[in-house]
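Student: Below are the sequence and a predicted model for it; my questions follow.
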Amino acid sequence: MRRALAGVVFGLALALAGCSPAGQGGRSGPGGTVDGGASGTAGTVTVFAAASLKTAFTDIAGKFEAANPGTGVALSFAGSADLVTQITQGAPADVFASADTRNMDKLKAQDLVAGQPGNFATNTLTIVVPPGNPARITGFGDLARSGVKVVACAGQVPCGAATKAIEQETGTTLTPVSEESSVTDVLGKVTSGEADAGLVYVTDARSAGSKVEEVRFPEAAKAINTYPLAAVKGARNKPAADAFVQFVLGPEGQAALAAAGFGKP
């Protein structure tokens, strides 16, 4: 059974962890430990993933569960920087998937990554505007025009770091009316009509469908984000964590990421 978690509620998560065996055989459900899947996995694997991965990882989780009967995937999506903070504070994650290498490196520096992270996808920024493009945005430079309400990610978030890199490369200074902690929050500001434009990933623009119009700009190639993932050191379900990582890196995981618009790593 897959649970999509909008965020991590520490008290509940820790309580559940306390009621579960901490060994590598997986967690017990209400009826005891479930039978392992084809890979010998069992129980629940908790995956902390960057917000931009929601569509792709929801698809991948379903495929992983089908390939591993008796193994469930609990997904928690947020900005990569927020997820790093949660993990360093003890949140019970088995796998971490980041939207950039910088945040993965933060976990590595604190000896919280098991093994070497694997790069599994790339993503590129694009501009999204409300239907009809009322502010007549045609490129990155237009985002600096007076009176244009732009929303971007905060600098510590991968999409925000990419935005800053493009600003430096182009000599353009943006003045966002809001800086968000995740790319999905930026998208929400545009779809709700609170902004004239937002900087999100091409995958987010695709998932939004007709709710937005996309304005691609060539300067985006100056800041392509590479996505790594790894099992978290001390994972409560190490066998399932390792299996999930390999599944994302394998043919089925890569096909789901490509379908969502991600580039190859």
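Tutor: The structure has been received and is ready for your questions.

Student: only C-alpha atoms for contact and neighbour calcs from this point on.
Tutor: Noted.

Student: what about the residue nearest the centre of the chain, distance to A114?
Tutor: The centre of the chain sits closest to A50, judged by CA atoms, centre = their mean, with a distance of 1.6 Å. Using CA to CA, to the nearest Å, A50 is found at 19 Å from A114.

Student: What are the contacting residues of stretch 148-161?
Tutor: If you take CA atoms under 8 Å, 6 or more residues apart in numbering as the criterion, stretch 148-161 is touched by 79-81, 99-100, 125, 135, 143, 163-164, 174-183, 186, 189-190, 195-201, 225.

Student: Name the residues of it that come out as buried.
Tutor: 148-161 (16 or more other CA atoms under 10 Å).

Student: which residues touch the residue nearest to the centre of the chain?
Tutor: F77, A78, G79, S80, L83, A97, S98, A99.

Student: out of these, which are inside helices?
Tutor: Among the contacts of A50, the ones falling in helices (DSSP state H) are S80, L83.

Student: What about the contacts of A50, which one has the most neighbours?
Tutor: When neighbours are taken as other CA atoms under 10 Å, the top entry among the contacts of A50 is S98 (31 neighbours).

Student: got another, please set it beside the one above:
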Amino acid sequence: MKGAALGVLTGVLAGFCVACGAEDDTMVTVYAAASLSEAFEELAQQFEATHPEVDVRLSFAGSARLAAQITAGARADVFASADTVTMDRVVHAGRTADHPLVFARNRLALAVPAHNPADVSGLADLTDDSLVVAVCAPEVPCGALAEAVLDDAGLAVDADTEETSVRAVLTKVALGEADAGLVYATDIAAGGNRVAEVSLGPSGFRTDYPIAPVSDQSRAADFVDFVTGPAGADILRRHGFETP
């Protein structure tokens, strides 16, 4: 992006950066779920290529954290969440400028470090107390989905760490600090050869990703239209997302 993209924000740093909203129609500030990082970096680049007068500033974090920042008054132009429940909080707070649209879908997946040193073979193994298991916190979309998957399987898993974003879980697994973690399928793809996927079988546990303009700035609506349009869908599918 022509404007320096903001990386995954954590802790106090996120609080300092969230007020960097757009003041005119030459900049669009986009708050997006951490699992959208690579896809939205490409989307922003392509949007800027067709709108050379516009800078797209990207801020990535867990959806729940971003929603809390927006409802508290942080200046953003667009919000893309990893589930509809979190988006609904922003809608109910009166902080969206138009109705959210579902633009992508993802599925939960079980990630292990490359070569699977703990020999994890499925969800049931996560009940083994000798394993270090990482999940998202329950208020984060990937954490809520993980709870649903484990409940459906009748498994009681005492996770060793609950992270504020799905990329934090992926990092724990990739570094070998966790033997397994529940993330999204697209995160495993983004992890490259640092992680591997253990099949959960024909799981129907998927999450819808909605997007909405937060400000009434015209470029915010243009960016949403681009993401939800054919060009945006092509980019999202290349990054492993399903599209409506």
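Tutor: Cool, got the structure. Computed from a predicted structure; not experimentally measured.

Student: about what we covered before: tell me the one of the contacts of A50 of the first structure nearest A230 of the first structure?
Tutor: Comparing these against A230 of the first structure with CA to CA places A97 closest, at 6.7 Å.

Student: and the helix of greatest length in the second structure, which stretch of the first structure?
Tutor: If you go by DSSP H, the second structure has its longest helix at helix 37-50. Using TM-score structural alignment, helix 37-50 of the second structure corresponds to residues 54-67 of the first structure.

Student: Give me the residues contacting that stretch.
Tutor: Residues contacting stretch 54-67 of the first structure (CA under 8 Å, 6+ apart): 2, 37-38, 71-73, 75, 77, 207, 244, 247-248, 252-253, 256-257, 259-260.

Student: Buried ones among these?
Tutor: 2, 37, 71-73, 75, 77, 207, 244, 247-248, 253, 256-257, 260.

Student: quick check, nearest of those to G26 of the first structure?
Tutor: T71 (8.7 Å).

Student: mind checking how far that closest one is from A61 of the first structure?
Tutor: 10 Å.

Student: Next up, the contacts around K106 of the first structure.
Tutor: When contacts are counted by CA under 8 Å, 6+ apart, K106 of the first structure touches V84.

Student: In three-state terms, label it for me.
Tutor: helix (DSSP: H, G, I helix; E, B strand; the rest coil).

Student: cool, and the one 10 residues further on?
Tutor: Taking three-state DSSP as the rule, one finds Q116 of the first structure in the strand state.

Student: Check the gap between whatever residue of the second structure lines up with it and D187 of the second structure for me.
Tutor: In the second structure, the residue matched to Q116 of the first structure (TM-score structural alignment) is H99. Separation of H99 of the second structure from D187 of the second structure (CA to CA): 27 Å.

Student: Over to F47 of the second structure?
Tutor: 23 Å.

Student: Please apply the same query to A146 of the second structure.
Tutor: Taken as CA to CA, the span from A146 of the second structure to D187 of the second structure is 14 Å.

Student: Look at these two and report which has more neighbours.
Tutor: Using other CA under 10 Å as the criterion, A146 of the second structure and D187 rank with D187 on top: 27 against 24.

Student: Now which residue in the first structure aligns to the more buried one?
Tutor: In the first structure, D187 of the second structure lands on D204 (TM-score structural alignment).

Student: superposed on the second structure, where does the host helix or strand of that match end up, distance-wise?
Tutor: For D204 of the first structure, the enclosing helix or strand under DSSP states H and E is helix 202-208. On superposition with the second structure, the mean distance recorded for helix 202-208 of the first structure (mean CA distance after the TM-score superposition for the first structure) is 0.5 Å.

Student: equivalent range in the second structure for the helix or strand just after that helix?
Tutor: On the C-terminal side of helix 202-208 of the first structure, the closest following helix or strand by DSSP H and E is strand 213-215. Across the second structure, the stretch matching strand 213-215 of the first structure (TM-score structural alignment) is residues 196-198.

Student: can you give me the helices in the stretch 1-150 of the first structure?
Tutor: 10-18, 54-67, 80-88, 101-109 (DSSP state H, counting those that start in this stretch).

Student: Tell me the gap between the last one and the middle of its chain.
Tutor: The gap between where helix 101-109 of the first structure is centred and where its chain is centred comes out at 15 Å by CA atoms, centre = their mean, to the nearest Å.

Student: about what we covered before: out of the buried residues of stretch 148-161 of the first structure, list just those in strands.
Tutor: Residues of those located in strands (DSSP state E): V150, V151, A152, C153.

Student: tell me which of the residues you listed is nearest to A93 of the first structure?
Tutor: Closest to A93 of the first structure, out of all of those and judged by CA to CA, is C153, at 24.0 Å.

Student: So F120 of the first structure is in contact with Q254, correct?
Tutor: Yes. If you go by CA atoms under 8 Å, F120 of the first structure and Q254 touch, sitting 7.5 Å apart.

Student: list the residues that contact both of these two?
Tutor: V248.

Student: Please dump the ones in strands among the buried residues of stretch 148-161 of the first structure into JSON lines; it should also carry distance to A6 of the first structure for every row.
Tutor: Output for those, formatted as JSON lines (distance: CA to CA, whole Å):
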{"residue": "V150", "distance to A6 of the first structure": "25"}
{"residue": "V151", "distance to A6 of the first structure": "22"}
{"residue": "A152", "distance to A6 of the first structure": "21"}
{"residue": "C153", "distance to A6 of the first structure": "18"}
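
Student: Which single one of those residues is nearest to E219 of the first structure?
Tutor: For those, the nearest to E219 of the first structure is A152 (15.9 Å; CA to CA).

Student: ok, the equivalent of that closest one over in the second structure to H115 of the second structure distance?
Tutor: Correspondence of A152 of the first structure to the second structure, assessed by TM-score structural alignment: V135. Between V135 of the second structure and H115 of the second structure the computed distance is 20 Å (CA to CA).

Student: after superposition, how close is the longest helix of the second structure to the first structure?
Tutor: For helix 37-50 of the second structure, the mean deviation from the first structure after alignment is 0.3 Å (mean CA distance after the TM-score superposition for the first structure).

Student: how about that helix: buried residues?
Tutor: S37, E38, A39, F40, E41, E42, L43, A44, Q45, Q46, F47, E48.

Student: related to what we said a few turns ago, hang on, isn't the match of D187 of the second structure packed against S52?
Tutor: Yes. D204 of the first structure is in contact with S52 according to CA under 8 Å; the separation is 6.5 Å.

Student: Need the overlap of contacts for the two.
Tutor: Common neighbours of D204 of the first structure and S52 (CA under 8 Å, 6+ apart) are V183, T184.

Student: List just the nearest of the ones in strands among the buried residues of stretch 148-161 of the first structure to S20 of the first structure.
Tutor: C153 (36.7 Å).
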